[in-house]
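1. just to be clear, the model below is a prediction. Sequence and coordinates:
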Amino acid sequence: MNVNQFQQELILYAHSIGIDKIGFASSDPFRELKNRLKRQQDLGYQSGFEEKDLEKRTTPSLLLNEAESIIAIAIAHPSRMENAPQGKKGERRGIFARASWGIDYHTVLRDRLAKLEQFIAKYNVDAKTRSMVDTGELSDRAVAERAGIGWSAKNCAVITPEFGSYVYLGEIITNIPFTPDTPMEDECGECRLCLDVCPTGALIEGGQLNAQRCIAFLTQTKSLLPDEFRTKIGNRIYGCDTCQTVCPKNKGKFNKHQLEFQADPEIAKPLLIPLLKMSNKEFKTKFGHVSGSWRGKKPIQRNAILALAHFKEESAIPNLIDLLENDVRPVIRGTAAWAIGKIGTEEGRLALNKALQIEIDGEVLNEIHKGLAFLTVN
């Protein structure tokens, strides 16, 4: 079997194991991407989660000797939640972004990529492969764009004609010289809805994101959230989908066929108050299998506190006071103090004044003063 025949066999096999799209690209350096990434670094727009070495991010041959091709894959995920519970007064709920519905996509895609690598090895025992998903050195989006999976849109997502931008991406670098696919034409046109509705103005221009302002990034940080963003995250406790949900190219794309990514409503849209005092063991038991758990419970709990302040949920005041008085983590105590002031009750005022007398952490004291200032205004 020659390479072209095997390429067709590989495509058929990929579809048989649940891969929705597969494409092929050359392993040439991503020179234009390197320039863009350097500019992102210079502007301070990167999140800090990325590989810092730009050569590794843009030169596949540094990651695999004798690299000839890159195989790109895409697996679709749902855009709608079946039987989504509705929050109400006294039972407020947070929301995980769609990328955290169902089983952690890293696990699912790594399984699919491993099967592809095994299939390749059976064809050629001398084949070399290296796969990666999200946390690898290469840019998944740049690879997918080159391989014709979709186009890189203004919202910095890859949009596919079949599934919209609701896809997970992964790739395999290999020494097999596959025939490359043709990149797609950009179909965003004059549309700029994603830029106009971004809650924090993180989308600077089409295709350029200041990750430091992106809610998807901010919800994953572990420190006190900067003041300007606290009222903008709403009830998001992990991630943000706004720039995808407004995209016309995503209209009517439901993608319900991948069972691993079907949302459990009580996990994807959980009650907020029970999150506040959840132990590490309880958190791992309930949320450990979803991608949104990777940073641990602290960011989720901090975001849950901010969500309760967003709703001005007075029933949460006793729980927030308990955190203010007893939690060992300054970030949680400080966020609770700020939220107590935002919600604005007499019980909260008394608790903040009491805490002011005994708190010793400078950042927490600052948050207590902010909370009391809200109450003065109210």
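-> Perfect, I can see it now. Numbers count the residues shown, from 1 in each chain.
2. contacts and neighbour counts: CA atoms only from here.
-> Fine.
3. just the strands in the stretch 51-200 of the chain please.
-> Along the stretch 51-200 of the chain, counting by DSSP state E, counting those that start in this stretch, strands occupy 69-76, 95-96, 129-132, 151-152, 158-159, 167-174.
4. I'd like the distance between residue 157 and residue 194.
-> 11 Å (CA to CA, to the nearest Å).
5. who's more crowded, the two?
-> Each of residue 157 and residue 194 has its neighbours counted (other CA atoms under 10 Å); residue 194 has more, 23 against 18.
6. residues contacting that one?
-> 154, 155, 203, 242, 243, 244, 246, 247 (CA atoms under 8 Å, 6 or more residues apart in numbering).
7. isn't the fifth one right up against residue 199?
-> To tie it back to what came earlier, the one meant is residue 243. No - counting by CA atoms under 8 Å, residue 199 is not a contact partner of residue 243; they are 9.2 Å apart.
8. what's the angle from the longest helix belonging to the chain to strand 167-174?
-> The helix that spans the most residues within the chain, counting by DSSP state H, is helix 105-123. On the basis of axes from the mean of the first three to the mean of the last three CA atoms, to 10 degrees, helix 105-123 is oriented at 30 degrees to strand 167-174.
9. and stretch 139-153, how far out from the chain middle?
-> 18 Å (CA atoms, centre = their mean, to the nearest Å).
10. just the residues contacting that stretch, thanks.
-> 21-25, 30, 33, 57-58, 70-74, 133-134, 157-161, 169-171, 180-188, 206-207.
11. and for stretch 298-305?
-> With CA under 8 Å, 6+ apart, stretch 298-305 has contacts from 94, 219-222, 235-238, 272-273, 275-276, 320, 331-332, 335-336, 339.
12. please apply the same query to stretch 230-246.
-> Here stretch 230-246 makes contact (CA under 8 Å, 6+ apart) with 93-100, 155, 165, 193-195, 197-200, 215-217, 219-220, 250, 292, 299-301, 303-304, 306-308, 310.
13. take the one below as the second:
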Amino acid sequence: MNYSQLKQEVIEYSKTIGIDKIGFTTASPFNDLRNRLIRQRELNFQSGFEEKDIEKRTNPSLLMSGAQSIISIAVAYPSKMKNRTISKEGERRGIFSRASWGLDYHIVLRRRLEKLEEFIRDKVPEVRLKSMVDTGELADRAVAERAGIGWSGKNCAIITPEFGSYVYLGEMITSLPFEPDTPLEDQCGTCNKCIEACPTGALVAGGQINAQRCISFLTQTKEAIPEEFRNKIGNRLYGCDSCQTACPVNKGKDFHLHAEVEADPDIAKPLLQPLLSLSNRQFKEKFGHVSGAWRGKNPIQRNAVIALAHFKDQTALDDLIDILKHDPRPVMRETAAWAIGKIDGKNSRAALEEALEKETDEAVIFEINKVLS
């Protein structure tokens, strides 16, 4: 078989199914990545969401027998909303990060990878293929970097010359000996704007991130967010784009190429107070199709409380006091006590004292006492 011709056919076909960039690399182990991951683990810089087996993350042959090459794909997403909503007094809004504005990108990329698999199988029926998006074992960014999709920026994102870092990534391991593409040269140079822009100092060095300090990670946790980070979160409900918006390469990059990743403003930038009272069913009906909903409503509601404190929204005090007194979740009560203190601790003293009399959770008691003192 002429694999060079097949590769070109795959490239041409990819353009017809909504893949904006495609690259090829070998299925050889990612040895440099392996060493970096071991170091990340030693430093406790991992998020805990990633595949725990480093060998699986760095050796494609462990994931599919006969692996010879990997196809990396990128799909561009917008950096600006077409119809932006405005946050104003009494109607404060939170924000989901750009990667979560439209339909869950896992679905978006899997659909394209499935079509690509069908195309290749029609050409080579005996082929073996394994596709994955984000939740797979392989590190998407490492594959994309080696396949020439873009270079790995100091913000730990893949930066493409065409679309900046506003791209979703996915990959497919194949049993076909496709010729690998050439990786791009690092173009960050001496620029450190992303590192300087990180609100929590999570970017400890170019290309190295402490996930435990990353706002994107913190917004997805289910525990109470440490106080040192709460003021940094602002009105972010899910994710963080600070290191992307600070990147000079991303300046002016805004592509609206795929309808399914366009933002619905009322979902991407929802009103905060109505979020607080959503049931699980209501949350799933409204937000279930976006990637930012994968952890359920609890983190989003906790983040909404933090956002209301960020705005010092007096109109939210009744809702926050109700959470403090009646919400069964200690994390929500603790966060609400902190938020009340930020907004109007002095005039809410009676409500705080009343809640304290009935409170049994030590963390919540500590937070209320801190506000009262």
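-> Right, received. Where do you want to start? What you see is a predicted model, and the numbers here were worked out from it, not measured in a lab.
14. distance from the chain centre to stretch 66-79 of the second structure, please.
-> 17 Å.
15. gap between the two ends of that stretch?
-> End residues of stretch 66-79 of the second structure are separated by 39 Å (CA to CA).
16. in the first structure, what residues pair with it?
-> Per the alignment by TM-score structural alignment, stretch 66-79 of the second structure matches residues 66-79 in the first structure.
17. tell me which residues of that stretch are tucked away?
-> With burial defined by 16 or more other CA atoms under 10 Å, the residues of stretch 66-79 of the first structure counted as buried are 67-79.
18. name the nearest of those residues relative to residue 374 of the first structure.
-> Comparing these against residue 374 of the first structure with CA to CA places residue 79 closest, at 37.6 Å.
19. which helices and strands does the longest helix of the first structure pack with?
-> helix 3-16, strand 129-132, strand 167-174 (3 or more CA pairs under 8 Å, 6 or more residues apart in numbering; DSSP states H and E).
20. again, only this time at 10 Å
-> Applying 3 or more CA pairs under 10 Å, 6 or more residues apart in numbering; DSSP states H and E, we find helix 105-123 of the first structure packed against helix 3-16, strand 69-76, strand 129-132, strand 167-174.
21. got the angle between it and strand 69-76?
-> 140 degrees.
22. mean deviation of helix 105-123 of the first structure from the second structure?
-> For helix 105-123 of the first structure, the mean distance to aligned residues of the second structure following superposition is 0.6 Å (mean CA distance after the TM-score superposition for the first structure).
23. what sits against the closest residue to residue 106 of the first structure other than its chain neighbours?
-> In this structure, residue 106 of the first structure finds its nearest non-sequential neighbour in residue 133, 6.3 Å apart by CA to CA, 6 or more residues apart in numbering. By CA atoms under 10 Å, 6 or more residues apart in numbering, the contact list for residue 133 of the first structure reads 73, 105-110, 113, 139-140, 168-172.
24. which of these are buried?
-> By 16+ other CA under 10 Å, the contacts of residue 133 of the first structure give 73, 105-106, 108-110, 113, 139-140, 168-172 as buried.
25. of the residues you listed, closest to residue 126 of the first structure?
-> Nearest to residue 126 of the first structure among those, with distances taken as CA to CA, is residue 172, at 15.5 Å.
26. ok, the closest one touching residue 118?
-> No - look at residue 172 of the first structure against residue 118 with CA atoms under 10 Å: they stay out of range, at 11.8 Å.
27. what touches both of the two?
-> residue 129.
28. coming back round to it: now the angle from the longest helix of the first structure to helix 3-16?
-> 140 degrees.
29. still on that earlier bit, list buried residues within the contacts of stretch 230-246 of the first structure.
-> In these, the ones that pass as buried (16+ other CA under 10 Å) are 93-100, 155, 165, 193-195, 198-200, 215-217, 219-220, 250, 292, 299-301, 303-304, 306-308, 310.
30. so which of those residues belong to helices?
-> Those of these lying in helices (DSSP H): 193-195, 215-217, 299-301, 303-304, 306-308, 310.
31. which two among these are spaced furthest apart?
-> 193 and 301 (31.0 Å).
32. including distance to residue 354 of the first structure, could the buried residues of stretch 66-79 of the first structure go into a markdown table?
-> A markdown table is the format used below for the buried residues of stretch 66-79 of the first structure (distance: CA to CA, whole Å):
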| residue | distance to residue 354 of the first structure |
| --- | --- |
| 67 | 64 |
| 68 | 66 |
| 69 | 64 |
| 70 | 61 |
| 71 | 61 |
| 72 | 58 |
| 73 | 56 |
| 74 | 54 |
| 75 | 53 |
| 76 | 51 |
| 77 | 48 |
| 78 | 47 |
| 79 | 46 |
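33. list just the nearest of those to residue 362 of the first structure.
-> Closest to residue 362 of the first structure, out of all of the buried residues of stretch 66-79 of the first structure and judged by CA to CA, is residue 79, at 42.8 Å.
34. how about the closest one, nearest residue that isn't a chain neighbour?
-> Leaving aside its sequence neighbours, residue 79 of the first structure sits nearest to residue 254 (CA to CA, 6+ apart; 5.1 Å).
35. also residue 219 of the first structure?
-> Per CA to CA, 6+ apart, closest to residue 219 of the first structure is residue 238, 5.4 Å.
36. do the same with residue 187 of the second structure
-> Excluding the flanking residues, the one nearest residue 187 of the second structure by CA to CA, 6+ apart is residue 151, at 7.4 Å.
37. gap between the closest residue to residue 21 of the second structure other than its chain neighbours and residue 327 of the second structure?
-> Distances taken as CA to CA, 6+ apart place residue 74 nearest to residue 21 of the second structure, at 5.0 Å, with adjacent residues excluded. From residue 74 of the second structure across to residue 327 of the second structure, the span is 42 Å (CA to CA).
38. now residue 285 of the first structure: which helix or strand?
-> Per DSSP states H and E, residue 285 of the first structure falls inside helix 280-287.
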